[in-house]
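# build me a model from this:
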Amino acid sequence: MNTQLRHAVIVEDNAPMRELIHMVLEACGVSNIVMAANGAEAIAALQSTGADIVFMDWQMEVMDGLECTRLIRSGIDGIDPKTIIILVTGMIGEKNEATAYAAGVDLFLEKPVSMKKLHTGVEKVLGLQKA
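Next up is the predicted model:
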């Protein structure tokens, strides 16, 4: 896939899931990928390097994914509030999905998730997937 994505931040406290998302981003041609174990690390990474896309878990210690999403959307300390955010979470159901979208995520994906589903999610947020 040829995309405009060059920089990504993966915010996930589960190492195998971070690696899975990393593989998908590499397959999408993303060249600079920063990994963070929680929202606080993600905010620091975004302030340092920025990102075109963020893959975010919801439930994490220190700072959860929704709090981090809200901070990104606020444009805190120079972070681009329009950064694409894909939430990949075990928090399933319509109520949780609505809560996530209200916080500002661009796409809500329920775990468990496959490489194909992650790849399709990237295409969807980039508008490459047909409706």
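# from now on I want contacts and neighbour counts done on CA atoms only, so please keep to that.
OK.
# and the strands in the chain, which stretches?
7-11, 32-36, 53-56, 84-89, 107-110 (DSSP state E).
# any buried residues in the second one, and which?
Think strand 32-36. By 16 or more other CA atoms under 10 Å, the buried positions in strand 32-36 come out as 33-36.
# just give me the closest of the residues you listed to Glu123.
The nearest member of those to Glu123, counting by CA to CA, is Ile33 at 17.6 Å.
# ok, Arg18 - contacts?
10-12, 35 (CA atoms under 8 Å, 6 or more residues apart in numbering).
# how near is it to Asn32?
14 Å (CA to CA, to the nearest Å).
# do Ile85 as well
For Ile85, the distance to Asn32 - CA to CA - is 16 Å.
# just put the buried residues of strand 32-36 in TSV and tack on distance to Tyr101.
Shown next, in TSV, are these (distance: CA to CA, whole Å):
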residue	distance to Tyr101
Ile33	24
Val34	24
Met35	23
Ala36	22
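# before we move on, the earlier item: which of the contacts of Arg18 has the most neighbours?
With neighbours taken as other CA atoms under 10 Å, the top of the contacts of Arg18 is Val11, carrying 30 neighbours.
# residues in contact with that one?
18, 35-39, 42, 54-57, 65.
# now with 10 Å?
Neighbouring residues of Val11 by CA atoms under 10 Å, 6 or more residues apart in numbering: 17-18, 21, 34-43, 54-58, 60, 64-65, 68, 87-88.
# how about this one, so we can line them up?
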Amino acid sequence: MEDNPVNRAVAVRLLERRGQIVTIAHNGREAVDLIKTRPFDVALMDLQMPEMDGLEATAAVRASEEGTGRRLPIVAMTAHAMKGDRERCLRAGMDAYVSKPVQAGDLFEAIDTATGATSGGAEEPQAPGPTTSRGRGVVDRAALLSRLEGDASLLAEIVELFLQTAPRLMRDLKLALTSKDAGKLERAAHTLKGAVANFGARPAFEAAFKMEQHGQRGDLASARKAWASVEKEMARLKKELERLVEEHAA
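Prediction:
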């Protein structure tokens, strides 16, 4: 249950490489409807989804399970990684927690914890890569390839997806600015931030994060000034990703 196509592609491919059959829901309401009508072994639930967020969807699933003797293991997926998020998810009825951008090892450990395959770890997850990366370049190549388990075809796939969706994400951001809609600005910047986080793209991530903060505060004047930085970093990221794919295709 993940509405960002790049995040979704990474999670799906990693799961399929482990022999899992994956069903995709594009929003929280669709996820709940699927779970009510079909049996699943585990659900990965993004906290921020359209129609119904992950916490609301989990509450709806748990309500539908009452009196049935069933309990679907649910893993929370979030880009926030803030202290206390794990406890909030567990209180809402989720069984495990993983931060985005998804790391293969963290994902499967969370699934094992949720399904009871292992005892799992109790430590609070750390913030996602772009905010902690020591790399000063446009893309943290080592972290990116490690996260994809060295899969060059998956790298090419998610870069293509990103390059296809990035213009729309930028249009959404620009439209929110021109329409002076702080709420839409915050959501558009959050989506863009999540997309670039997949590549360990710290400069682009930080530019989108600042725009998201301006939207949260309703500071449209600062957001308009920050637009140039977002444009610049997105252009740099596009060139670097195209170069990276060419190198690994050779």
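# with distance to Ile72 of the first structure added, can I get the strands of the first structure in CSV?
Below are the strands of the first structure laid out as CSV (distance: least, CA to CA, whole Å):
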stretch, distance to Ile72 of the first structure
strand 7-11, 12
strand 32-36, 15
strand 53-56, 10
strand 84-89, 9
strand 107-110, 15
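# hang on, the earlier thing: most widely separated two among the contacts of Arg18 of the first structure?
Farthest-apart pair in the contacts of Arg18 of the first structure is Glu12 and Met35; separation 7.7 Å (CA to CA).
# overlap in contacts, these two.
In contact with both Glu12 of the first structure and Met35: 18-19, 21, 42, 55, using CA under 10 Å, 6+ apart.
# most surrounded residue in the residues you listed?
Tallying neighbours with other CA under 10 Å puts Ala42 at the head of these, with 26 neighbours.
# helix, strand, or coil at the closest residue to Ser222 of the second structure other than its chain neighbours?
Sequence neighbours aside, His214 is the residue nearest to Ser222 of the second structure in space, at 6.6 Å (criterion: CA to CA, 6 or more residues apart in numbering). Following DSSP: H, G, I helix; E, B strand; the rest coil, the label given to His214 of the second structure is helix.
# list the contacts of His214 of the second structure.
182, 185-186, 189, 208, 220-224, 226.
# so which residues of the first structure form helices?
Ranges of helices within the first structure are 15-27, 39-49, 65-74, 94-103, 115-125, based on DSSP state H.
# just the ones you listed: most buried one?
Counting by mean count of other CA atoms under 10 Å, helix 65-74 has the highest mean neighbour count of the helices of the first structure, with a mean of 21.
# give the aligned range of that helix in the second structure.
Counting by TM-score structural alignment, helix 65-74 of the first structure pairs with residues 54-63 of the second structure.
# any idea which of the contacts of His214 of the second structure is closest to Glu65 of the second structure?
Of all the contacts of His214 of the second structure, Glu186 has the smallest distance to Glu65 of the second structure: 34.4 Å, by CA to CA.
# any idea how far the closest one lies from Arg217 of the second structure?
According to CA to CA, Glu186 of the second structure and Arg217 of the second structure sit 9 Å apart.
# so what sits against both of those two?
Contact criterion CA under 10 Å, 6+ apart; residues shared by Glu186 of the second structure and Arg217: Met211.
# which of these two has more neighbours?
The neighbour count for Glu186 of the second structure versus Arg217, taken as other CA under 10 Å, is higher for Glu186 (24 against 13).
# now for the helix ranked longest in the second structure, which elements pack on it?
The helix spanning the most residues in the second structure, taking DSSP H as the definition, is helix 220-249. Applying 3 or more CA pairs under 10 Å, 6 or more residues apart in numbering; DSSP states H and E, we find helix 220-249 of the second structure packed against helix 141-147, helix 152-178, helix 182-197, helix 202-217.
# relative to helix 182-197, how tilted is that helix?
20 degrees (axes from the mean of the first three to the mean of the last three CA atoms, to 10 degrees).
# what lines up with Met17 of the first structure in the second structure?
Aligning on TM-score structural alignment places Met17 of the first structure opposite Asn7 in the second structure.
# look up how far Ala197 of the second structure lies from that match.
Asn7 of the second structure sits 9 Å away from Ala197 of the second structure when distances are taken as CA to CA.
# over to Glu240 of the second structure?
For Glu240 of the second structure, the distance to Ala197 of the second structure equals 14 Å [CA to CA].
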